[in-house]
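Sequence below, structure please.
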Amino acid sequence: MDDFLLTPEQIAWRDTVRDFVDKSITREYVRECDQERRYPYEAYRKVADQGWFGLLVPEEDGGTGFDLFAVVLLLQELGRYSVDFGAAFAVPAFTVGNIVHHGTAEQRRRYLPDFVAGDVRFSISITEPEAGSDVAAVSTRAVRDGDGFLINGVKMYSSAAHADNNVMCVLARTDPDAGRRDGLSLLLVPADTPGISMTRLPTVARRATGTNQVFFDDVRVPHEALVGEAGGGWRLITEHLEFERLTMAAIYAGNAQQAVADTVAYATTREQFGRPISKFQVIKHTLAQMQTDADIASQLVYRAARSLDLGRTSLREVSMANLMAAELLYKVAGEGMQILGGAAQLPEADLERYWREGKQAMVGGGTSQIQRSIIARTMGL
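From the prediction side, this is the model:
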């Protein structure tokens, strides 16, 4: 495995989270949430009770302020049995980062302690029907109205926006006369604000955390809902996407390793022609390549996290980690399904869930094509 890349303290932390997931949450619970399209409220509360949301929040705001590497290890383990399950904890983190680094003192006081306690959740609303990879094409409007803003528009794929006690971080155009990137702002909007309605989408993945189409019809929020400066939304979202891509890459890498472990467990006990199928060379070589791929994903994630913790510009490293972790998850899950054969078609095998979520991983937070374009740009191409 890749323990040689981790310190003894990091290994102990990772193993603590892994033991918690296996004993206090269980893969059966994760599977049930996926099958029933049910948000994992019980598990969310258990993680909050451990105090682990504090890793994202400075001590002065009620958190513990660990480094990003510790967050990566946490999410790698929380997402081991499901990308979607890990996303339930990663999605709120994106908005927390914006509040920590760009929020007002009142926003920090109002939201961060309740987030650490597990009493408030966050979701992010960027994508629109006509603004996906082209984020600057956002057309949702937030017009100045007295001492606040009036929001109108439609957002797509707002993960977990329907969950209880949720606050959406909405990217909206506050200055239609400014440049495509200069007129965007971020606003904190509680999901129960009058004028908001949403439809949960029946997607092939994200069945537990869920994703939504959200409609804003004259939604009024105070000026204090603005995160950072008016017109500064593009810069904040750029920072957000870098963090999102790394944390999600950690989840993909954790799930890829579990896909390998599940396949090995099956191959060493399933017998055909008088011996375990793991003894056949074609299976053995496939398993070896699967493990190699899973290790590549983890090592790229660790490199990117370390680079960010050192304060370096890490756009290339983060995009590489996200690209490879997503594609390798899909690859190893598919190969695992092939080895399990008909058994892989059953939900209790879990491989079909890993495979579904691996496919979604190559789209969410920036498609594989977008990641390759970013990498190429850092190469001067």
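
can we go C-alpha only for contacts and neighbour counts from here?
OK.

what's the helix or strand for residue 208?
Residue 208 belongs to no helix or strand when assigned by DSSP states H and E.

Which parts of the chain are helices?
Using DSSP state H, the helices of the chain run over residues 8-20, 27-35, 41-49, 68-78, 83-102, 105-117, 233-267, 281-309, 315-340, 351-361, 368-378.

Contacts for the second one next, please.
Contacts made with helix 27-35 from outside it, assessed by CA atoms under 8 Å, 6 or more residues apart in numbering, are listed as 21, 38-40, 81-82, 85, 206-208, 347-348, 350.

who's in contact with residue 231?
Contacts for residue 231 (CA under 8 Å, 6+ apart) come out as 174-175, 182-185.

Most neighbours among the residues you listed, which one?
Neighbour count (other CA atoms under 10 Å) singles out residue 184 as the most crowded of these, with 30 neighbours.

That one and residue 106: what is the separation?
Using CA to CA, to the nearest Å, one obtains 22 Å as the distance from residue 184 to residue 106.

again with residue 204
Distance of residue 204 to residue 106, given as CA to CA: 39 Å.

same check, this time on residue 202
Relative to residue 106, residue 202 is positioned 37 Å away (CA to CA).

So for these two, which residue has more residues nearby?
Of the pair residue 202 and residue 106, residue 202 is the one with more neighbours under other CA under 10 Å, namely 12 against 9.

Please report how far the more buried one lies from residue 354.
Between residue 202 and residue 354 the computed distance is 17 Å (CA to CA).

out of the contacts of helix 27-35, who's nearest residue 368?
Comparing the contacts of helix 27-35 against residue 368 with CA to CA places residue 206 closest, at 18.2 Å.

mind listing what the closest one touches?
34, 84, 357.

pretty sure the second one contacts residue 203?
No: in terms of CA atoms under 8 Å, residue 84 does not count as a neighbour of residue 203; the distance is 11.7 Å.

So for those two, which sits in the more crowded spot?
A count of neighbours by other CA under 10 Å puts residue 84 above the other of residue 84 and residue 203, at 32 against 12.

do you know how far that one is from residue 297?
Taking CA to CA as the measure, residue 84 falls 18 Å from residue 297.

for comparison, sequence B:
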Amino acid sequence: MEILKFTDDHKAYRERLAAFLADEVVPLIPKCEKEHLTPKSMWRAMGKSGFLCPWIEKEYGGQGLDFLYSVIVWDEVARINFTGLAVGLHSDIVVPYVHSFGSEAQKQAYLPGCVSGDIIAAVAMTEPGAGSDVASMETTAVQEGDEIILNGSKTFISNGVNCDLVVLAARSPEVENPHQAISLYLVEEGTPGFTKGKPFEKMGWASQDTAELFFSDCRIPVANRLGNAGDGFLMLMQKLQQERLVCAVGGVFGTEAMLARAVEFCKTRKRNGKPLSKYQSVQFALVEMATELEIQKNFAYVLLNDHMAGKQVIKETSMAKYRMTEMSKLLSARCLDIMGPEAAMESHDLARMFRDARVTSIFAGTNEIMKTIIAKTMGL
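Down below sits the predicted model:
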């Protein structure tokens, strides 16, 4: 069943990316996992080779390619089982804020660096006491002349240590309506008053530099505001469909990588003289997982087509994010059960996949939030 139409150019891009990852990234994964950090040089290499923000127009340093090139990047990075390169976050969640809402001057200033890998982007919304609840946000932005003074902190920020540019959500304290008080600001690394915490010690995603960000009388030009004052909430809501689609499809690709390893393991490991894959109970378990994966993958691909066509599929995307990340957790556990103690060793890919899958139901809006959104669309 072919739902997404990949051309020969798409396939050539995939082959080039797979070769790049095998040569330039895979050998460094153990070091990144141990140090809980992915070197910026890896991001620059990705950018130089054309694997960051491939959809950005040539006038801003990009290639002007279609969205399927981004999908290919998510897929191939998932295949090598590496979360340190949060390419989907950078290229397809954060950078689109600058591309969609930035002034021409902002686009010229930042987009070429985002494409080249010289600028690593992060979005900062979640706070220690508010989660991702915009109405409870405490980080403030006070205008004083032609400057904005930022005060507050953000937590669980992916790319938090490496980030060169932060899309920051903050509120104007004088505006009573919490949704009309939010604006988005561009804050560069090195700005006085902006500091970063150390990478968190996490259960999974060890090589991803998730950290706290702190803003103490941090002054930025008013020109660093994205769009109009008070439009931040609407901007965030507008981009959530793509953000959650990235997470949903990422869950599919991650599960696909897990299952491929499980199938290969069961074909090559023997019990009582025959491969595990020849035992009916193992066959049925693998078949059940493959069936669930195929159904979810096809749904994800239909949503990708609708999204690329400009359709509003908020309900369906929320469903996909919820179901596909749950699938990733459940199937990683089942693969571990089938493969046994060998797969639980730190030297085996599946141990890391099992841990990395757990958080996917939490970020980009927890799956409970997804269910709340779906319930509202159903008139419940």
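
May I have the TM-score of the superposed chains?
Comparison of the two superposed chains (TM-score structural alignment, normalised by the length of structure 2) gives a TM-score of 0.93, and 378 aligned residues with a CA RMSD of 2.0 Å.

Can you find the partner of residue 176 of structure 2 in structure 1?
Matched to structure 1 by TM-score structural alignment, residue 176 of structure 2 sits across from residue 178.

burial of its match, as a residue count?
Quick note: residue 178 of structure 1 (other CA under 10 Å) scores 12 neighbours.

Over to the one 10 residues further on?
Other residues within reach of residue 188 of structure 1, judged by other CA under 10 Å, total 23.

which ones are touching it?
Here residue 188 of structure 1 is in contact with 167-170, 225-227 (CA under 8 Å, 6+ apart).

And it? What does it align with in structure 2?
By TM-score structural alignment, residue 188 of structure 1 lines up with residue 186.

okay if I get the contacts of residue 231 of structure 1 as a markdown table plus distance to residue 111 of structure 1?
Below are these laid out as a markdown table (distance: CA to CA, whole Å):
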| residue | distance to residue 111 of structure 1 |
| --- | --- |
| 174 | 23 |
| 175 | 27 |
| 182 | 27 |
| 183 | 26 |
| 184 | 23 |
| 185 | 19 |
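
And those residues, which is closest to residue 122 of structure 1?
residue 185 (17.0 Å).

gap between the residue nearest the centre of structure 2 and residue 210 of structure 2?
Residue closest to the average C-alpha location in structure 2 (CA atoms, centre = their mean): residue 89, at 3.6 Å. Remark: distance between residue 89 of structure 2 and residue 210 of structure 2 (CA to CA) = 12 Å.

What of residue 349 of structure 2?
21 Å.

do residue 254 of structure 2 as well
Residue 254 of structure 2 sits 20 Å away from residue 210 of structure 2 when distances are taken as CA to CA.

When the two are compared, which one has more neighbours?
residue 254 (28 against 25).

Could you report the separation of that one from residue 115 of structure 2?
According to CA to CA, residue 254 of structure 2 and residue 115 of structure 2 sit 25 Å apart.

what does residue 7 of structure 2 give?
23 Å.

Of the two, which one has the most company?
Shown here are residue 7 of structure 2 and residue 115; by other CA under 10 Å, residue 115 has more neighbours (30 against 10).

Report the contact partners of that one.
So residue 115 of structure 2 contacts 47, 50, 52-54, 56, 61-62 (CA under 8 Å, 6+ apart).

what about residue 303 of structure 2, neighbour count?
Neighbourhood size, residue 303 of structure 2 [other CA under 10 Å]: 22.

Hmm, it is touching residue 317, no?
Yes: counting by CA under 8 Å, residue 317 is a contact partner of residue 303 of structure 2 at 7.1 Å.

gap between the residue nearest to residue 199 of structure 2 when sequence neighbours are not counted and residue 273 of structure 2?
Once flanking residues are discounted, residue 199 of structure 2 sits nearest to residue 211: 4.8 Å by CA to CA, 6 or more residues apart in numbering. Noted for residue 211 of structure 2: a distance of 49 Å to residue 273 of structure 2, by CA to CA.

One more: residue 252 of structure 2?
When distance is defined by CA to CA, residue 252 of structure 2 is 34 Å away from residue 273 of structure 2.

More neighbours: which of these two?
Neighbour totals were compared for residue 252 of structure 2 and residue 273, and residue 252 leads with 26 against 7 (other CA under 10 Å).

I figured that one hits residue 295, correct?
No: using CA under 8 Å, residue 252 of structure 2 is not in contact with residue 295; the gap is 10.1 Å.

Residue 10 of structure 2 against residue 71, yeah?
No: counting by CA under 8 Å, residue 10 of structure 2 sits too far from residue 71 to count as a contact (10.2 Å).

Residue 258 of structure 1: what's it in contact with?
If you count contacts by CA under 8 Å, 6+ apart, residue 258 of structure 1 has them with 80-81.
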